[in-house]
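> Dropping the sequence and predicted coords here.
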Amino acid sequence: MQKRLSLAGVSRMLLILIGIWIIWIIVVWSIQHRIMFPASMIDASRILTGAPSGVESIWLTDNGDRIESWFIPGKGVSAETPGPVVVFAHGNGELIDDNLDLTWLADLGTSVLLIEYRGYGRSTGSPSQRNLVSDTTRFVELLTQRPEVDPDRIGFMGRSIGCSVLAQVARSHPPNAMIMMVPPARLDSMAWRFGVPPFMVRSPFRTDLAVREFDSPLLLLPRDEDEIIPEGHAEIIDANASNSTIITLRGHHNWLDDSNEVKRQHKAIKAFLLSNGILKPDVDQP
């Protein structure tokens, strides 16, 4: 009798736990958008009123939404002397406003396009894998029509989820070179951190599969103490890519250990852009 009661008690407990887990899955399902794209949690003080001096604001419209990007012209670049451009996509907790330090690339002679996401900063709408990839693709297509841009010298550079966005874009618009900083191999695999199976993720961002569909030279820059996207993600991407290089930097997900590592990252990026024809060999040292 006691054994039967014990088994019945265990069964009831299992049913309760399963019920709690199902409720938890429903909760996470309903808020996963805010977890993956926490635009509402970004401090409003970080949002500038508009593009700073010397930076051009470019807008797309789609179904009533307005999506912004910032174009930073490269040093010495003009319609008469077109030059390269690096398309940059930031992480999910960032804004284009946070990445004006990429002017160091413009000083080397390459223009920079900073892509904003729907619902972030001054852009309206709701972000999703489909929207981010579609918007970024349109921005890339606009770039090729600009007289100051050499369409044969376009590079992509992403950080965190931005790597995933650009990898999807590269399937149809392969760049001349791509740089991925702290790249996730697949975001759906991170769902287990929240106790949710991967198939429940609506924006899986399968970078590991996307890199199989283009052969652009790829530089992977993971960090040895990244607590959010461990170095193993870059290794998975490397295993699936046809033309990739990994350089592991010392640091965490959101910062490098010191100024020497920042310089090391800049040096690696510059060398990669030079070796793949984005930059010319006669550019000044940063």
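It's in. Residues are numbered from 1 along each chain as shown.
> use CA for all of it now, contacts and neighbours both
Noted.
> show me what contacts Met180?
By CA atoms under 8 Å, 6 or more residues apart in numbering, Met180 lies in contact with Met157, Gly158, Arg159, Ser160, Cys163, Leu218, Leu219, Leu220, Leu221.
> Check for me that it belongs to a helix.
No. Applying DSSP: H, G, I helix; E, B strand; the rest coil, one finds Met180 to be strand, outside a helix.
> so who does the closest residue to Ile161 other than its chain neighbours touch?
For Ile161, ignoring the flanking residues on the chain, the nearest one in space by CA to CA, 6 or more residues apart in numbering is Gly91 at 5.1 Å. The neighbours of Gly91, taking CA under 8 Å, 6+ apart as the test, are Gly158, Arg159, Ser160, Ile161, Gly162.
> Apply 6 Å and report the result again.
Contact analysis of Gly91 by CA atoms under 6 Å, 6 or more residues apart in numbering lists Arg159, Ser160, Ile161, Gly162.
> same check, this time on Val77
Gly83.
> Am I right that it is in a strand?
No. Checked against three-state DSSP, Val77 lies outside a strand; its state is coil.
> mind checking how far it is from Asn99?
21 Å (CA to CA, to the nearest Å).
> likewise Pro184?
The value you get for Pro184 to Asn99, if CA to CA is used, is 20 Å.
> Looking at these two now, which is surrounded by more residues?
Neighbour totals were compared for Pro184 and Asn99, and Pro184 leads with 30 against 13 (other CA atoms under 10 Å).
> Please, which helix or strand holds the more buried one?
Element membership for Pro184 (DSSP states H and E) is empty, with no helix or strand holding it.
> Ignoring the adjacent residues along the chain, who's closest to it?
Sequence neighbours aside, His233 is the residue nearest to Pro184 in space, at 5.4 Å (criterion: CA to CA, 6+ apart).
> My reading is that that neighbour lies in a helix. Confirm?
Yes. Counting by three-state DSSP, His233 is located in a helix.
> which stretches of this structure form strands?
56-62, 65-72, 83-89, 111-115, 149-159, 177-181, 218-221, 244-246 (DSSP state E).
> What residues of the longest one count as buried?
Right, strand 149-159. Across strand 149-159, burial judged by 16 or more other CA atoms under 10 Å covers Val149, Asp150, Pro151, Arg153, Ile154, Gly155, Phe156, Met157, Gly158, Arg159.
> need the helices for this protein, in chain order.
Shown for the chain, the helices assigned by DSSP state H span residues 2-36, 103-106, 129-143, 161-170, 207-210, 231-240, 259-275.
> Could you single out the most deeply buried of these?
Sort the helices of the chain by mean neighbour count, taking mean count of other CA atoms under 10 Å, and helix 161-170 sits at the top with a mean of 27.
> and it, how far out from the chain's middle?
Distance of helix 161-170 from its chain centroid, counting by CA atoms, centre = their mean, to the nearest Å, is 6 Å.
> Take this one as well and set it beside the first:
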Amino acid sequence: MGIPSLYLNQRDIIYCANDPVGSRTQIDLPSDYGMSNYEQVKIVTKDKLNLDAYLIKKEEIGLYTNTKSRIGTTILFLHGNAGNMGHRLPIARILYNLFDCNILMLSYRGYGRSEGSPSEKGLKMDVDAAMEFLKQNPTTKNTKIVVYGQSIGGAVAIDTAYRYKEIDAMIVENTFTSLPDVVECMFPYVWFIRYFIKDSWASKNKIGSISVPMLFLSGRKDSLVPPKHMLELVTIARNNGGESKVTFKEFENGNHNDTCTQFGYFESIQSWWENLGL
């Protein structure tokens, strides 16, 4: 693919909403994975797009009083750049079983059955709408909120924790310092194309300002996003007063898309979660 084509088609390359085939129409349900207490909801963005989402509810939510410490926790699940939210339901099921928490799984604009086309500006508006939904919904409005993001979803999670004081903690997996940095790594001989990337997702400029507890999960054999990106983000966070807030876990054999299958992955999340009392 030539440089002009890369420039013109960059968002289709970055946001692979049609990969694998059927990702826009074939979306598994939480009930397919044993999570029957859920709602399929439509979330409307500021620019009037309808987003598809699943709100998976903790079973005993109605027994608790109206305080954050008693009512529990909600995970805002922010998926990677390919597929749809249904592809992440196996991960959601494990988190749900471990923590008995609510999970809001969001299909970004242009993904699954959500309307629109993805972009950095658009995905930020999607998160704005999701956060408003969490604030207003009776099930989630008084819960703690943990953002969990994989790959580009990690960049979305970092931006969300940077912009919203309502976020109580953050988990990111195999994410990058910025999109231009990734492009330069992928195309070192035409490094200058980094200056023509429309969406920056400059996490390295935001991570130092985030004060909530952060868990970084990094696959050492990531062949898409070099692991040095995660290490740089961790270093920036620690150097900006976040030493006690940062937990960094590496998985020796983890590649970009299979780190969540590595031994100790969910145990690391569980230990971190329990130490925080979420």
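Looks like it came in fine. Fair warning: this is a prediction, and the values are worked out from it, not measured in the lab.
> hmm, back to that, would you list the helices of structure 1 in CSV and tack on distance to Ile67 of structure 1?
Formatted as CSV, the helices of structure 1 follow (distance: least, CA to CA, whole Å):
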stretch, distance to Ile67 of structure 1
helix 2-36, 18
helix 103-106, 22
helix 129-143, 8
helix 161-170, 15
helix 207-210, 23
helix 231-240, 29
helix 259-275, 28
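> so which of those helices gets nearest Ala177 of structure 1?
Among the helices of structure 1, the nearest to Ala177 of structure 1 by CA to CA is helix 259-275 (7.2 Å).
> What is the closest one packed up against?
Using 3 or more CA pairs under 6 Å, 6 or more residues apart in numbering; DSSP states H and E, no helix or strand is in contact with helix 259-275 of structure 1.
> tell me the angle of that helix relative to strand 177-181?
Here the directions of helix 259-275 of structure 1 and strand 177-181 differ by 160 degrees (axes from the mean of the first three to the mean of the last three CA atoms, to 10 degrees).
> Compute the inter-axis angle for helix 259-275 of structure 1 and strand 83-89.
Going by the same axes, to 10 degrees, helix 259-275 of structure 1 makes 130 degrees with strand 83-89.
> returning to what we had before: test my guess that the residue nearest to Pro184 of structure 1 contacts Ala185.
Yes. Between His233 of structure 1 and Ala185 a contact is recorded at 4.9 Å, counting by CA atoms under 6 Å.
> Relative to Ala170 of structure 1, how far out is the residue nearest the centre of structure 1?
Centroid-nearest residue in structure 1: Gly162, 0.8 Å away (criterion: CA atoms, centre = their mean). Gly162 of structure 1 sits 12 Å away from Ala170 of structure 1, going by CA to CA.
> Same question for Ile20 of structure 1.
For Ile20 of structure 1, the distance to Ala170 of structure 1 (CA to CA) stands at 41 Å.
> got it, and Ser45 of structure 1?
Ser45 of structure 1 sits 33 Å away from Ala170 of structure 1, going by CA to CA.
> Next: Thr144 of structure 1.
14 Å.
> Check Val201 of structure 1 too.
Taken as CA to CA, the span from Val201 of structure 1 to Ala170 of structure 1 is 22 Å.
> The residue nearest to Ile161 of structure 1 matches what in structure 2?
Here Gly91 of structure 1 is matched to Gly80 in structure 2, going by TM-score structural alignment.
> how about the nearest residue to the aligned residue in structure 1 for Leu217 of structure 2, chain neighbours excluded?
Per TM-score structural alignment, the equivalent position to Leu217 of structure 2 in structure 1 is Leu221. Spatial nearest neighbour of Leu221 of structure 1, excluding adjacent residues (CA to CA, 6+ apart): Met181 at 4.7 Å.
> Also Ile67 of structure 1?
Nearest residue to Ile67 of structure 1, sequence neighbours excluded (CA to CA, 6+ apart): Ser123, at 4.7 Å.
> Map the one you found across to structure 2 for me.
In structure 2, Ser123 of structure 1 lands on Ser114 (TM-score structural alignment).
> and if you look at Ser57 of structure 1?
Using TM-score structural alignment, Ser57 of structure 1 sits opposite Gln40 in structure 2.
> gap between that match and Lys57 of structure 2?
From Gln40 of structure 2 to Lys57 of structure 2 the distance is 11 Å (CA to CA).
> which two in the buried residues of strand 149-159 of structure 1 are spaced the farthest apart?
Greatest spatial distance in the buried residues of strand 149-159 of structure 1: Asp150 and Arg159, 23.7 Å, computed using CA to CA.
> ok, the residue nearest to Val55 of structure 1 when sequence neighbours are not counted - contacts?
The shortest distance from Val55 of structure 1 to any non-neighbouring residue, by CA to CA, 6+ apart, is to Ile72 (5.0 Å). Applying CA under 6 Å, 6+ apart to Ile72 of structure 1 gives the contacts Val55, Ser111, Val112.
> Ile72 of structure 1 -> structure 2?
Using TM-score structural alignment, the partner of Ile72 of structure 1 in structure 2 is Ile56.
> about what we covered before: ok, for the residue nearest to the centre of structure 1, nearest residue in space, not its chain neighbours?
Gly162 of structure 1's closest residue in space is Ala89 (CA to CA, 6+ apart), at 4.4 Å.
> for Arg34 of structure 1, same thing?
Ser40 (7.9 Å).
> Could you count how many residues lie near that neighbour?
Quick note: Ser40 of structure 1 (other CA under 10 Å) scores 12 neighbours.
> Equivalent analysis for Ile246 of structure 1, please.
16.
> Roughly how far does the residue lying closest to it once chain neighbours are set aside sit from Val182 of structure 1?
In space, and not counting its chain neighbours, Ile246 of structure 1 is closest to Leu220: 4.7 Å by CA to CA, 6+ apart. Distance of Leu220 of structure 1 to Val182 of structure 1, given as CA to CA: 8 Å.
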